[in-house]
Structure formats: structure tokens, C-alpha cells
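[1] quick one, what's the 3D model for this:
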Amino acid sequence: MTDIKNDYQYQPGFGNHFSTEALPDALPKGQNTPQVCPYGLYAEQLSGTAFTVDRKHNERTWLYRIRPSVCHTPFEPFQTKTRLVGNYTDESNVSVTPNQLRWSPFDLPTEPTDFVQGLHSIAGAGDVGVKHGMAVLIYAANKNMDDSAIHNSDGDFLIVPQQGRLDITTEFGKMMVHPNEICVIQRGIRFSVNLPDGPSRGYICEVFNGTWTPPDLGPIGANGLANSRDFQTPVAAFSQEEKPYNIINKYGGRLFVAKQDHTPFDVVAWHGNYAPFKYNLALFNTINSVSFDHVDPSIFTVLTCKSDKPGVAIADFVIFPPRWSVQENTFRPPYFHRNCMSEFMGLIHGSYEAKQGGFVPGGASLHSMMTPHGPDAPTFEKASTEELKPMYIAKGTQAFMFESSLQLQPTHWAIEESGKVQHDYFQAWQGLKSNFDPNWKPAGRQ
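    A predicted model of the protein is given here:
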């Protein structure tokens, strides 16, 4: 999957201050807001952080566009079947349960449904109103976002396509995001999604505070995991379409819509470090144990959204890619554990090595904090008796995890209305029998 064809042009690197223009000399020289911008453009700043945040963490971009984004009618409630939640502390929105949860693949729509109309909140923690927390959503769509665009005022979207490419037009340029790629579209950025492969489905992790960055490598050193040069940011591209557009705003966990008589994708040039990006998961440089024991899943972190407490994340995006397993004298699958984190897992394609059945591409599972989980009974039996030779595991598979230090609460839609909860999931562990032998002695001991 490393040979994914790039349908558009991109700028490489993560965290760069990018400069890109679709017309020569469209970027002003020497200042951000000259009295008259080149080509008669408007200068507009998009700030991802407060003006006073220190230089190292300040995020903002200057856009030079045909019309400023303020040229729209007032926002009004947007009527749609979308089921979204903004406050996960309100039990009228969520179902509080410590049980292990697993969902079968979420349905693709049978009626015309675009990306926005196909959004549903699955689980989350916190409240968008106080800009703290995170959420898990799914999308299932079969229709292009014709003449409409959305921006998220609540947080940053990390989008994981599972079925079908996403042809995404943003104010910053275009991205084609394939299954086994991800993209991040930050708070406030307008974008529209077309579906070149027809019916499409995927997962979203939304963070209400902080931003998605690669994790610090620490003792790993300078190389490994996701390399900065492999992230791709779009180059400037603009449209001059004069036609009615709906501008949808996700605000407070609700959707609002405003109207304007021209495209929102009229940015001719931009410069800054606040910009959408995509990444090919096949380029992840996996770190693993080459001696004994199963290493913690933090070594598989692609992106993290840090909290104010060092080492504790609002959310981590973790993948379990194809890799060699070589540990000696070790139970190799993930061990049984209880965790102070919440773990939401999804499957893009293939078969996850810790489950023999039930966990299917397009489905999901949620293991809440301190709720025990681990390999199912058939996996345990197989891993306990197989020859420990070097094995290439997870071939043709890409599983992932949204992990959070927050207590995720599933929504009423996910539990009661989706029809996808596997109520017999607990049976996966009921076949684990007692192997205790009080007379056991180590080999060679009389």
C-alpha cells in the first residue's frame, strides 16, 4: 500500500511554515496585510491557537482569497438525520456502561446521504462548550457534497477511511485520501467531500482541545514511527464558481447552515503552519520487541493529542500494522489487561490477530477504563501452543485504536438505535478454562 497514487500535488513535512500560491506573486512580500493585496485579493487570518500562545506552539495561517469567508447569511439550524453529541457529561445523550462493547459493521445508507448527513457520534468524553475532551464518530455516505461545505467549530477531525476514497476539497487545496491513509482537518477549516468510489464508510476521532501531533520519540531516538517528511499538505488551488453554496457549521455538537452565492474554495495563496494534512499508514516504521515480552501499544502511536499532564493524552491514534513477531518464550498476542485508559478499536481491512471472529472491517469495539479485556479463547489456545518461530503477522490487516485518558461514554444512538451492538460479545472469553495445576514443577525439577 506504499504505492498509493497521489491524484493531487502536496507539500511534504509536518509542522512546517508552508507557503503556496496558485498564481505567481499572489503572496504579499514582506508583510501579511498590505493596503492592497496582489490580484485584488482579501487577506484573512485563520487562528488555531490564541494570539498570545508562545511562538513554538502558535498555529495560524494567512489566506489570500477572492472574497472573505464572512460573506454569508446568518446561520440557522440545519435539518438532517445526523445524530451528533456535544456534551458527553449529560446522561440524556449517553449510555453509561462499563461493559465490553463490540459493534458489527455500521450500515451504508440506502437513501442519498452525503458525508455530513452520514455522521453519527459513537462515544466521547467532556464537553465541546468548555473545549475539553474527545469524541469518536463514524461516517457512512453514498453522495457527494454538492454545493456545500462544512467547518467544525468544536474540534479537530482525524478521519480514517475504511471503505472508499475521500476526495476532499479544502480552502487550502485538495486531498485524495485512500483507505489505509488518514487525514486531519483542523478546527474552522472549510471542506467538502466527494466519493469517487461510491458508498463509503469510515471512522473519525475528534479532539476538543489541543491538536494532533506526532509523539515525542524519547529513547527511540531520532528515527522511527511516523516520519515527519511523509506527512502531506495540499498546495493552493482555487475556484471562481458563482453559484449558491451551503456553509454548514458544526457548533456545540449541533449543525447550522448559512448560505452564500459563491464557492468557499477561493483561496489563491496561503502561508502558515495551521493546515490540513494526510498520511499513508503503510509508511509507519514499526518498533517492536526483538527479545521477549509484548511491548506496550504506545510504540504504535502515529499521532497524539497531548493533555496538560506530561505523558497523558487526550487521545492517541495507534495502529497495528503488518510486522514481524520474533519474541522468544513469550505469549505474543496482546496480554489480558485492565487499563486506566479507554480503548476504541476499529478495523480498516483484514483480520485482527487477537480475535478469531466477530471483529470485522467497518465494525468497532470499546473497552472502557479498568474493564478487563484481551485475546479471545481460541486465540489464547493457539498462541499458547504454537511454535515460537519468527512470524510475519497481521499480513493484509490494518487495525487501529483511538486511546484516551478520558472515560468514554457511548451514545444512545450507538447502543440503542444503530442495531449493531453484539450483545454476545462477552462470550468471546467464556471458553477460557482453568489450567491451574497445583503439582506443576519447572522442567528438570524433581
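
[2] alpha carbons only for contacts and neighbour counts from here, please
    Noted.

[3] how far away is the residue nearest to residue 390 when sequence neighbours are not counted from residue 379?
    Spatial nearest neighbour of residue 390, chain neighbours left out: residue 326 (4.5 Å); criterion: Cα to Cα, 6 or more residues apart in numbering. Remark: distance between residue 326 and residue 379 (Cα to Cα, to the nearest Å) = 17 Å.

[4] let's see this one next, to set against the first:
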Amino acid sequence: MTVLTYLTGFGNQHSSEAEPGALPIGRNSPQRAPLGLYAELLSGSAFTAPRADNRRTWMYRRRPAVVVGRYAPLPHGGWKSGAAEGEAAPPEPLRWAPLPVDGGGDFIDGLRSYAVNGEPGVQGMGALAYVATRAMGRRALVNADAEMLIVPQQGRLLVTTELGRLEVAPGFIVLLPRGMAFKVDPLDALARGYVCENCGAAFRLPELGPIGSNGLANPRDFEAPVAWHEPEAGGYEIVKRFGGRLWRATQEHSPFNVVAWHGNLAPYRWDTARFMTINTVSFDHPDPSIFTVLTSPSDTPGWANVDFVIFPPRWMVAEDTFRPPWYHRNVMSEFMGLVTGQYDAKPGGFKPGGASLHNSYVPHGPDSEAFGQASNAELKPHKLDATLAFMFETRWPLKPTPWALREAPLEASYADCWQDLKDQFQP
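    As a prediction, the model looks like this:
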């Protein structure tokens, strides 16, 4: 990775300046901002939200974001939002093979929605894939409907935001606040991965409850960028996601012109290898909630708008226990992806870059091969290594998109992986 400097701590009050003296002292919006800059506030919560929930950042920039041309619709057939843009699907498990990594599009062009629910800008989520083979160049994206969680699966990315730059590789994630301009450029020949478009409450770290003060994802391991402003002059195309549609406008300057900033509404990168995994040291398979990295709560306590869950390398030591996930039907809907390695419940069928959808109350669990292996294995401690799977879990059923049902590599034979589970009852 390129050596960049970062600020640490999820939700911290950060401050950074690319030029000495650019940050005003003692006030947020002085009569004249330092160095001839403009003061601009980005709010991520209502002004009267409780102090602990208030999210905002002050930016000091060369030109304010209001200096932009008129917007016109920008067609994009692959990026969908809200339940209204999904299709009715049978209540059965769905799985997709990895997407081909061909074509010549940038990050925006390469976005495709697998499944959606809720309403744009209000609640719910979308599960997307991206394939990018070229940089966005003089093009920036602003999502006014949702924050975006990027999970790279192949290829490194340089993510440029209004507050600075983040470099990530597979094994990292990037969290981008709603309403903040950014662009995503592949640093390798191609890039492929997943995106969660979160239209509900902003992601935050889950409460730890009986776990105590340590465990899961530590706030200090989330890294925000230092201030950086683009030196090259020239115009930009601004692509805005608003009301479930894309719009485009042009402006004569770069949106990445913030010379200094302070606040707690920031983009972050996070290394999944820093997750402190909690697992059983006696018997039984714990609920997947112990693998929650970030949660977007809903108006019903404990029933998340979206949970982001990972299944990283970990030791398995449970005694007299079926160690893979048990067969289950959940009230929550589960969209899963595999970044690398092998998923223990589907040793042969689930490939890195692929995806699966198990909607609310759709039965699923280990395939026949995994069941046979786990039922007869010698139960000694062993480590699940060189693997990383994740899940976007949501309270509402996810509707697959037309692309997911008819153009994406949908595996029609997925359900066959359970057909060899015979009746073995022995009264």
C-alpha cells in the first residue's frame, strides 16, 4: 500500500489541516475563514439529536459545494434502490457465481444491485456488486440516499473523499457517510467487490452487553483520512444519488478542495484482521451476532435495519458439537459474500466473489458435504484459516433485482446441495 497518514477512532472528534493555519481557532464559522476559505457544515444527524448521537463535520474549502451546475437525469439500469424496484421471488435460497471481471467501466458504471428493500433515503438497504477496470478520473459520486459500505474482494482501491484519501485492499472495508462526495479508483488492473447501500440509521459499533468493554471491532482501529485537496485544476462531473435515481451535473472545479476539517462525521477504513473474534470454549455454536462489526438500528430495539457481520479466521474448539452453522430459518434476511478462502458450511459450492441470499424464514444451512464431514469429524481444536466471509443482515425481506434474476450468474441448481440429506431416523 501507498503510505498515507490516518486519524484513528470511530466517531471521534477529529481535526486535520493540509495547510498550516487553515483551521479556525475557537469558532466554527468566523466572519472570514482562514486563508480565504469557505466554511461549510455537513450534518449526519438532526441538529437536536442527543450529544452522543450527533454527527457533523465542518469543512474549510476553496469553493463551497453549492457551486455546481443544474442536474439532469443519468440513466443507470443496474443500480436499484427500494423494494419497489425489486421483483417477487419464490421463498427459496438463491446463489450467484462470481461476476466476470471484464468490461471497461469505472466504479459507478460497474455497480449492479443484487437485492433491495425499504425506501430510498428513509430505511432499508441494497446489496450490490461492483466491477471496476478504470479510474473515475474527473468524476465524483454523492449518495444523498444512503451511506455506502464497500467490501473489496479483488484488487486494491484508492478512495478519494472530501476529507482525504483512503487506500484499501481485500480484507479491508470502507465506510462512506451519506452526502459526502467521493471517487473510487482501482490501483490494480481490475477491482471487484461488494457494496451495502444503507438507507437507514447510520452504521455504528454494536453494544457489547455481557461481553464487557473489549471485543469485536475496537473503535481505535477505524482510520479516517487526513485533510488533502486536489492540486490539479479543471472541471468535474458530479453524479448524485437522490430519490433512488442518478443525476449528473458539471462544475468548473474539483469537489476535493477541502483544505481543513474537524468533526466526527468522517469516512473510515478498517482492517478485518483486527476483529477480536468471540467464540465458544465449551459446546454449541453461538449465534452469528457475536460476529457483528457494525449495526444500523431500527425503531425496534434488537431488530436492525442492517447488521454487517464477518466470519474471519478463528479457532474451533467446541466439544460434542456440530461446529458449522446449524440448519435454521431466521426472521432476518441474509445476503452473504465470500472475500477469500472457503466457507465452512459450503466447502465446494460457494466461491470467492460469489453471493447468496436467504430471505426471511427461508431454510438454509450446511450442504450435504459439510454435514457429513462435521458429523463424523474428530473434534480436536483446529483453526479455520485463510478465509473471510461476510453478511449483510436486514429486518426486511430482500427483493432480487431483474439483473440478479436474469443477467447475473444465478446458480439454478443451488438447492440441490441439500438433496442428499436423507432420513436417517433410527427409533
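
[5] aligned to the residue nearest to residue 390 of the first structure, what sits in the second structure?
    With TM-score structural alignment as the matching criterion, the partner of residue 326 of the first structure in the second structure is residue 317.

[6] just the element for residue 249 of the first structure, please.
    According to DSSP states H and E, residue 249 of the first structure maps onto strand 245-251.

[7] after that strand, next one along is what?
    Per DSSP H and E, the helix or strand that comes after strand 245-251 of the first structure is strand 254-260.

[8] run the chain-centre distance for the helix or strand just after that next one.
    Counting by DSSP H and E, the next helix or strand C-terminal to strand 254-260 of the first structure is strand 267-272. With Cα atoms, centre = their mean, to the nearest Å as the basis, strand 267-272 of the first structure stands 25 Å off its chain's centre.

[9] what of stretch 403-417 of the first structure?
    Relative to the centre of its chain, stretch 403-417 of the first structure is centred 16 Å away, using Cα atoms, centre = their mean.

[10] quick one: contacts for residue 341 of the second structure?
    351, 352, 386, 387, 388 (Cα atoms under 8 Å, 6 or more residues apart in numbering).

[11] ok, now with 7 Å
    Going by Cα atoms under 7 Å, 6 or more residues apart in numbering, residue 341 of the second structure touches 352, 386, 387, 388.

[12] by neighbours, which of those residues wins?
    Tallying neighbours with other Cα atoms under 10 Å puts residue 388 at the head of these, with 23 neighbours.

[13] show me what that one lines up with in the first structure.
    Matched by TM-score structural alignment, residue 388 of the second structure corresponds to residue 398 in the first structure.

[14] is it true that that match touches residue 349?
    Yes. Using Cα atoms under 7 Å, residue 398 of the first structure makes contact with residue 349 at a distance of 5.5 Å.

[15] so is the most centrally placed residue in the second structure in a helix, a strand, or just coil?
    For the second structure, the residue whose C-alpha lies nearest the mean C-alpha position (Cα atoms, centre = their mean) is residue 149; its distance is 2.3 Å. Using DSSP: H, G, I helix; E, B strand; the rest coil, the structure places residue 149 of the second structure in strand.

[16] what residues are up against it?
    Taking Cα under 7 Å, 6+ apart, we find residue 149 of the second structure in contact with 174, 175, 176, 195, 196, 197.
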